[in-house]
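> Test case, fold it:
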Amino acid sequence: MPAFSDPSDHQAADQALLQPPLQNDSSAPSQPPLRLGVMASGNGSNFEALATAIEAGTLHAELVLLIVNNPGCGAVARAERLQIPHKVVDHRRWTIREELDQELVRTFQAASVDAVVMAGWMRIVTPVLIHAFADRLLNIHPSLLPSFRGLDAIGQALKAGVCISGCTVHLVSEELDAGPILAQAAVPVLDTDDHASLAERIHRQEHRLLPHAVQLAASRWTQG
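Got it, this is the predicted structure:
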C-alpha cells in the first residue's frame, strides 16, 4: 500500500516502512471532478486540506457539502471562509444511530455526492451509511492500522510504547477501523513526545495523505 514518511523528524526510522508515494492519476482531468461530501466533528483541518489540494490541482474533485454534528465547531468556520456549503446534523437529535445515518444518507444523496470522506467524524457509523456509499465511504484514522483501532489511537500508541506511529486512510466497513487500507503514513514517536506533540506530527501527515488517498480511490473508481 502507498505510504508517506514524516519529513520533519528521524527520516531514517521511517524508511523501512515506506513504499513509493502516491502519484496523481494523469487521466483524472479528462473525467468530471469527483463530487465529495465530507463529515467532520471538530476543527476541520483535514476538510481544509482537501480544499487546499483541490485548489492546487492535486485532487480532481469538488467539495459539494460538509456535514458537521457539532454546531459551531471549527469545521463550520472553515467552510464559511472557503464558501463551501455546510449543514449541521446534530447527533443529539437522534436516539437511534440508524436514524441519524438515514438523515446523513438523505442529505448527501440530495447533494448528488459521488463519495463521502469521514474527516474527523467522531461517531460510529452504521450499515445504513456504509451500504449507501459502498466502497465510497473513506475514513482517516490516526494510527497505522490494524494497530490501535477505536478511540484515542494516539493515547493507545503512547501507552504501548511504540517507536513508530502514523495515520491510515481506509474504506469504511461494518467492523470498526477494519476496512481495506488505501494509504498510510508513518511518523516516529519520540522519547519526548506527549499526546499533543505526537498528535501534531500525525496531523501534518494526515493533511498530506488524505487528498492523495482520495485521488487514488477516485482513479480506481474511474478505471472500474
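
> Only C-alpha atoms from now on, for both contacts and neighbour counts.
Noted.

> the helices in this protein, which residues?
11-15, 45-56, 74-82, 97-110, 127-132, 153-160, 195-223 (DSSP state H).

> For T168, find the nearest of those helices.
T168 lies closest, by CA to CA, to one member of the helices of the chain: helix 195-223, at 8.1 Å.

> what angle separates the closest one from helix 153-160?
120 degrees (axes from the mean of the first three to the mean of the last three CA atoms, to 10 degrees).

> Which positions within helix 195-223 qualify as buried?
For helix 195-223, burial by neighbour count (16 or more other CA atoms under 10 Å) applies to 198-199, 201-219.

> any idea which residue sits dead centre in the chain?
With distances taken as CA atoms, centre = their mean, I140 lies nearest the centre of the chain, 3.2 Å away.

> Contacts only, for that one.
By CA atoms under 8 Å, 6 or more residues apart in numbering, the contact list for I140 reads 118-120, 167-170, 206, 210.

> if I look at it, how far off is G179?
Distance check for I140 against G179: by CA to CA, to the nearest Å, it reads 11 Å.

> Spell out which residues are contacts of both of those two.
H170.

> Just put the helices of the chain in a markdown table and tack on distance to A186.
A markdown table is the format used below for the helices of the chain (distance: least, CA to CA, whole Å):
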| stretch | distance to A186 |
| --- | --- |
| helix 11-15 | 6 |
| helix 45-56 | 17 |
| helix 74-82 | 25 |
| helix 97-110 | 32 |
| helix 127-132 | 27 |
| helix 153-160 | 13 |
| helix 195-223 | 8 |
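
> what about these, which gets the closest to P188?
Of all the helices of the chain, helix 11-15 sits nearest to P188, with 6.8 Å by CA to CA.

> here's the other one to compare against:
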Amino acid sequence: MTKLAVFASGTGSNYDAIIHAIQQGELEAEVALLVCDQPEAKVIEKAKANGTETFVFEPKQYPNKQAFETEIVEQLKQREAEWIILAGYMRLVGATLLNAFEGRMINIHPSLLPSFPGLDAIGQAFEAGVKVSGVTIHYVDAGMDTGKIIAQDVVKIHKDMSKADLQAAIQRVEHQLYPATIQKLITGGE
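Reported below is the predicted structural model:
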C-alpha cells in the first residue's frame, strides 16, 4: 500500500476527498501523515477523527525554513511516506523538501494554470470575468504553481454565478480529480 503524506493549512476538504476515495476503494493508498503549519486548522481534527497521525508545527518557532523542513523530512521518513500531496498547504516548499521528494510531490490549484497562479485564484478568475476556470494538478517545483502539469479539468463560469458558487463548483471537481490522479500516479499510469 502506497503511503501518502498530506500537507494542509486549512479546512481539509481535499484531505476528506482523499480519505473518502481510500475508504471507497478508489485510491489504493493510505495517509501515513498529515502535516499542518496552522495549529488551529480544522483539518487537524478531521485527521484525528480518521486516525491519521499528524505533525503540526509553527514555522516561526524555527530559525528558518530549512530547519522545519528538515524536521518534516524526518517525520516523513519515520512513517515511510512515498508521496507528498499538497492539499491547501499555503506555503512555498523549499529545497530541503524538494530534494528529498523530487518527482514525488504534487499540488492541486483552483485554476487552469498557467492562468491565475498564487493566492485567491478563484477570486482572480472571478474578477477577470473569464468564462472558464478549473482545476490543475501539477508536480511541485521551486516556483509558485509552475511545476509540470499532470491533469486539468474545466469549470464553466455562468453569468449568474457568485464567487461562492464558483468555489463550490471548483471544489466538486477537485474532490473527484485529485484522488483519481493520485491513483494514476501511484500505479504508474500518469
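
> TM-score for these two?
The pair, once superposed, lands on a TM-score of 0.95 when counted by TM-score structural alignment, normalised by the length of the second structure; 190 aligned residues with a CA RMSD of 1.5 Å.

> picking up where we left off before, out of the contacts of I140 of the first structure, list just those in strands.
Within those, residues falling in strands by DSSP state E are 118, 167-170.

> List the contacts of I181 of the first structure.
I181 of the first structure makes contact with 1, 168-171, according to CA under 8 Å, 6+ apart.

> Out of the residues you listed, grab the one that's most surrounded.
Using other CA atoms under 10 Å as the neighbour criterion, V169 leads the contacts of I181 of the first structure with 31 neighbours.

> so that one makes contact with N139?
Yes. Look at V169 of the first structure against N139 with CA atoms under 8 Å: they come within range, at 5.6 Å.

> since we're on D153 of the second structure, how many residues are nearby?
16.

> Could you check how far it is from V135 of the second structure?
Look at D153 of the second structure and V135 of the second structure: by CA to CA, they are 5 Å apart.

> go on, M1 of the second structure?
Taking CA to CA, one finds M1 of the second structure at 27 Å from V135 of the second structure.

> What of A47 of the second structure?
24 Å.

> what does A32 of the second structure align to in the first structure?
The equivalent of A32 of the second structure in the first structure is V64 (alignment by TM-score structural alignment).

> swap that for Q152 of the second structure, please
So, by TM-score structural alignment, Q152 of the second structure is matched to Q184.

> and its match, what does it touch?
1-4, 144, 166-169, 209.

> Just send those back as JSON lines, with distance to P127 of the first structure too.
Converted to JSON lines, the contacts of Q184 of the first structure look like this (distance: CA to CA, whole Å):
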{"residue": "M1", "distance to P127 of the first structure": "26"}
{"residue": "P2", "distance to P127 of the first structure": "27"}
{"residue": "A3", "distance to P127 of the first structure": "28"}
{"residue": "F4", "distance to P127 of the first structure": "31"}
{"residue": "L144", "distance to P127 of the first structure": "24"}
{"residue": "G166", "distance to P127 of the first structure": "27"}
{"residue": "C167", "distance to P127 of the first structure": "24"}
{"residue": "T168", "distance to P127 of the first structure": "21"}
{"residue": "V169", "distance to P127 of the first structure": "19"}
{"residue": "L209", "distance to P127 of the first structure": "26"}
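
> Between which two of those residues is the distance greatest?
M1 and G166 (14.0 Å).

> counterpart of A121 of the second structure in the first structure?
In the first structure, A121 of the second structure lands on A153 (TM-score structural alignment).

> Quick check: the gap between its match and P146 of the first structure.
From A153 of the first structure to P146 of the first structure the distance is 11 Å (CA to CA).

> Between those two, point out the one with more neighbours.
Higher neighbour count among A153 of the first structure and P146: A153, with 21 against 11, using other CA under 10 Å.

> wouldn't the more buried one be in contact with L145 here?
No. Contact criterion CA under 8 Å: A153 of the first structure and L145 do not qualify, at 9.7 Å.

> Distance of V31 of the second structure relative to F126 of the second structure?
Remark: distance between V31 of the second structure and F126 of the second structure (CA to CA) = 33 Å.

> Who has more neighbours out of the two?
Neighbour count, other CA under 10 Å: between V31 of the second structure and F126, V31 has more, with 25 against 20.

> which non-adjacent residue is nearest that one?
L4 (4.7 Å; CA to CA, 6 or more residues apart in numbering).

> Alignment lookup: that neighbour to the first structure.
By TM-score structural alignment, L4 of the second structure lines up with L36 in the first structure.

> again, but for E80 of the second structure
Per TM-score structural alignment, E80 of the second structure is aligned with S112.

> Its match: neighbouring residues, count only.
Count around S112 of the first structure with other CA under 10 Å applied: 14.

> That one is in contact with R35, isn't it?
Yes. Assessed by CA under 8 Å, S112 of the first structure is found in contact with R35 at 7.4 Å.

> Per the alignment, H195 of the first structure pairs with which residue of the second structure?
H195 of the first structure maps onto K163 in the second structure, by TM-score structural alignment.

> what's that match in contact with, if anything?
122-123, 126.

> repeat that for 7 Å
K163 of the second structure is in contact with 123, 126, counting by CA atoms under 7 Å, 6 or more residues apart in numbering.

> Same check on the one 3 residues further on?
If a contact means CA under 7 Å, 6+ apart, then L166 of the second structure has I157 as its contacts.
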